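Enquirer: Provided below for reference: sequence and predicted model.
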Amino acid sequence: MSLKGKTIFITGASRGIGREIALRAAQDGANIVIAAKTTTAHPKLGGTIHSVAKEIEEAGGQALPIQLDVRDQDAVAAAMKQAAEHFGGIDILINNAGAINLNGVEALDPNRFDLMYQVNTRAVMVCSQAALPYLKQSTNPHIISLSPPLNMKETWFGVHAPYTITKYGMSMLTIGMNKEFEKYGISVNALWPRTIIATAAIEFSLGGRELFTRARTPAIMADAAYAIMNSQGRSLTGRLLIDEEILREQGVTDFEQYRVEASDEELMVDLFVDA
């Protein structure tokens, strides 16, 4: 398997899972477009499009940092055009950018719902639509969205229905685009972690850094995405995949390597995944 020479457009790639996927692909010599909003370092959140670009080049890849707000459809179209002209095409789109707020209907500011909907659901459509002309020209095109299985149990709606709706929207678009883009030979999948991943979202939205003892590193998602990106000819498509599931299919049996730290504590299962 190799992504050498492939051009991968990753939204929200200045930190966390997006950054880790970029660095994994860079080891093969891939071309990576780091499309994110952060251009200057945040006191609490490490990583900018420029710092990740440097890391990609040090890892063996080619990098193109583009400041991008995925809510701006004109900016998205311009970024795709810039990426395609710079690298000679686009082979893979990874919809990684996300927004989270776990308040329920009673407490959630409608403006926060609008933000989640625009960054989660709408941006998947906008980015996929803008990438489509270039993906059609690729020999093995992929779209991967970081969204969950459609688990319809009441527990995933009763506490934070607004967030659930916006993430499930991404997954439903995945199912729909898989069918719609079949004629173009584009593989379309979603990917979600079985356990919580040590990212800023966990630290600042789901309970704090102390949860990292029950978390895995972003490397497991990067390895899972790498396996999907290397699948050929729609042999893997239309699935709402769990990271551990796809890696087991690839023959991986040692998952302790992905723990943030050695611990006897039980790993915390992520949202939308049954324990």
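Expert: The structure has been received and is ready for your questions. Everything numeric in this text was worked out from a predicted model, so none of it was measured.
Enquirer: can we go C-alpha only for contacts and neighbour counts from here?
Expert: Noted.
Enquirer: tell me where the stretch 51-200 of the chain has helices.
Expert: Secondary structure of the stretch 51-200 of the chain (DSSP state H, counting those that start in this stretch): helices located at 73-87, 110-117, 123-135, 155-158, 161-180, 200-205.
Enquirer: may I see those helices arranged in CSV, with distance to residue 239 as well?
Expert: Formatted as CSV, the helices of the stretch 51-200 of the chain follow (distance: least, C-alpha to C-alpha, whole Å):
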stretch, distance to residue 239
helix 73-87, 25
helix 110-117, 22
helix 123-135, 16
helix 155-158, 20
helix 161-180, 7
helix 200-205, 24
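Enquirer: just put those helices in CSV and tack on distance to residue 267 and mean neighbour count.
Expert: Shown next, in CSV, are the helices of the stretch 51-200 of the chain (distance: least, C-alpha to C-alpha, whole Å; neighbours: other C-alpha atoms under 10 Å):
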stretch, distance to residue 267, mean neighbour count
helix 73-87, 37, 18
helix 110-117, 27, 17
helix 123-135, 29, 21
helix 155-158, 19, 14
helix 161-180, 22, 21
helix 200-205, 13, 15
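Enquirer: what ranges does the stretch 1-150 of the chain have for its strands?
Expert: 7-11, 31-36, 62-67, 92-95, 142-145 (DSSP state E, counting those that start in this stretch).
Enquirer: tell me how far the fourth one lies from the chain's centre.
Expert: Read it as strand 92-95. In terms of C-alpha atoms, centre = their mean, to the nearest Å, the centre of strand 92-95 is found 8 Å from the chain centre.
Enquirer: so what does it touch, helix or strand wise?
Expert: Applying 3 or more C-alpha pairs under 8 Å, 6 or more residues apart in numbering; DSSP states H and E, one finds that strand 92-95 contacts strand 7-11, helix 123-135, strand 142-145.
Enquirer: got JSON lines for the ones you listed, with distance to residue 228 too?
Expert: Converted to JSON lines, the helices and strands packed on strand 92-95 look like this (distance: least, C-alpha to C-alpha, whole Å):
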{"stretch": "strand 7-11", "distance to residue 228": "13"}
{"stretch": "helix 123-135", "distance to residue 228": "16"}
{"stretch": "strand 142-145", "distance to residue 228": "8"}
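Enquirer: check it against this one:
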Amino acid sequence: MKLTGTVALITGASSGIGRATAVHLAQQGAAVALVARRKDRIDELAAAIEDVGGTAYAIPTDITDRSQAEAAVAQAVERFGRLDILVNNAGYMILGTVADADLDQWDRMIAVNQQGLLYMTKAALPHLQNAAGEHPRHVADIVNVSSIAGRTSFPTMAAYNMTKFGVNGFSEALRQELAAGHLRVGVLEPGKVDTELDSHNSDDILADIEKNFGGFKMLDPEDIADGVAYMVTRPRHTAIGELWIMPTEQG
């Protein structure tokens, strides 16, 4: 129970990596604020966590709306009195060539993957800085869930690559800004994970994904949740700036 007495806010908590991370951090003793658009799912998750002795609070939010993002942080702090960990996990991915791209989909990726992350981080920052100097850990954490697409480019992923390369650059600059105050910033870059992230794509793209990734065991959301927990439970003097987690067989 390394996180007893702390509060974690997780975006994209309604499914996949976000849901698994919320469960994992709650098992480590953190009170978890669950942020996502799908109220029914985060209500169900909050109930499931509390049924086994954890502490959770569902906050329906569209993080691409700055006022909603700011309100979500404020609600979490009002409910629990502090904020020690922010996990910026919410993500959106539409694949396809640049020539055939739907510009509205580009806008949506930028809004979720970058603007929402910026809004949440800015709103959470003063609360995290306060927590970094307080009991029980005297350190606080921001974990930004990026992607292997934030370090390597692929055909049909140009706009998604752009959003995730941006997350990586932002995370490293912010890490340097905040390091002296024991507010750690790390980026976690998963390879292929078995989640709903692909589901918004066309049938042709889904067929390509199955062709490329269907022949080996993908990561489970719990594998990434375990990585997040590892990052935020290091000793105060240790910061994980970048963690890259891949399926063993992914090239």
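Expert: Good, I have the coordinates. Note that the structure is a prediction, hence the values are computed from the model and not measured.
Enquirer: quick one: residues contacting whatever residue of structure 2 lines up with residue 95 of structure 1.
Expert: Matched by TM-score structural alignment, residue 95 of structure 1 corresponds to residue 88 in structure 2. When contacts are counted by C-alpha atoms under 8 Å, 6 or more residues apart in numbering, residue 88 of structure 2 touches 10, 11, 12, 117, 120, 121, 142, 143, 144, 145.
Enquirer: tell me who's in contact with the equivalent of residue 71 of structure 1 over in structure 2.
Expert: Under the alignment (TM-score structural alignment), residue 71 of structure 1 pairs with residue 64 in structure 2. Applying C-alpha under 8 Å, 6+ apart, we find residue 64 of structure 2 in contact with 111, 112, 115, 116, 119.
Enquirer: let's see it at 6 Å
Expert: Applying C-alpha atoms under 6 Å, 6 or more residues apart in numbering to residue 64 of structure 2 gives the contacts 111, 112, 116.
Enquirer: top of the contacts of residue 88 of structure 2 by neighbour count?
Expert: residue 11 (30 neighbours; other C-alpha atoms under 10 Å).
Enquirer: run a quick neighbour tally on the residue nearest to that residue when sequence neighbours are not counted.
Expert: Leaving aside its chain neighbours, residue 11 of structure 2 sits nearest to residue 35 (4.7 Å; criterion: C-alpha to C-alpha, 6 or more residues apart in numbering). For residue 35 of structure 2, the neighbour count with other C-alpha under 10 Å is 30.
Enquirer: and residue 226 of structure 2, by the same measure?
Expert: Residue 226 of structure 2: 15 neighbours (other C-alpha under 10 Å).
Enquirer: what do we get in structure 1 for it?
Expert: By TM-score structural alignment, residue 226 of structure 2 lines up with residue 223.
Enquirer: returning to that earlier point: just put the strands of the stretch 1-150 of structure 1 in TSV and tack on distance to residue 133 of structure 1.
Expert: Output for the strands of the stretch 1-150 of structure 1, formatted as TSV (distance: least, C-alpha to C-alpha, whole Å):
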stretch	distance to residue 133 of structure 1
strand 7-11	14
strand 31-36	17
strand 62-67	19
strand 92-95	12
strand 142-145	13
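Enquirer: which one of those lies nearest to residue 151 of structure 1?
Expert: Residue 151 of structure 1 lies closest, by C-alpha to C-alpha, to one member of the strands of the stretch 1-150 of structure 1: strand 142-145, at 16.5 Å.
Enquirer: so how far is residue 36 of structure 1 from the residue nearest to residue 84 of structure 1 when sequence neighbours are not counted?
Expert: Leaving aside its sequence neighbours, residue 84 of structure 1 sits nearest to residue 90 (C-alpha to C-alpha, 6+ apart; 5.6 Å). Distance of residue 90 of structure 1 to residue 36 of structure 1, given as C-alpha to C-alpha, to the nearest Å: 17 Å.
Enquirer: who's more crowded, these two?
Expert: It is residue 90, of residue 90 of structure 1 and residue 36, that has more neighbours when counted by other C-alpha under 10 Å, with 29 against 23.
Enquirer: list the contacts for residue 93 of structure 1?
Expert: Neighbour list for residue 93 of structure 1: 8, 9, 143 [criterion: C-alpha under 6 Å, 6+ apart].
Enquirer: nope, residue 97 of structure 1 is what I meant
Expert: With contact taken as C-alpha under 6 Å, 6+ apart, residue 97 of structure 1 is in contact with 11, 12.
Enquirer: gap between it and residue 123 of structure 1?
Expert: Distance, residue 97 of structure 1 to residue 123 of structure 1, by C-alpha to C-alpha: 8 Å.
Enquirer: repeat for residue 201 of structure 1
Expert: Distance, residue 201 of structure 1 to residue 123 of structure 1, by C-alpha to C-alpha: 19 Å.
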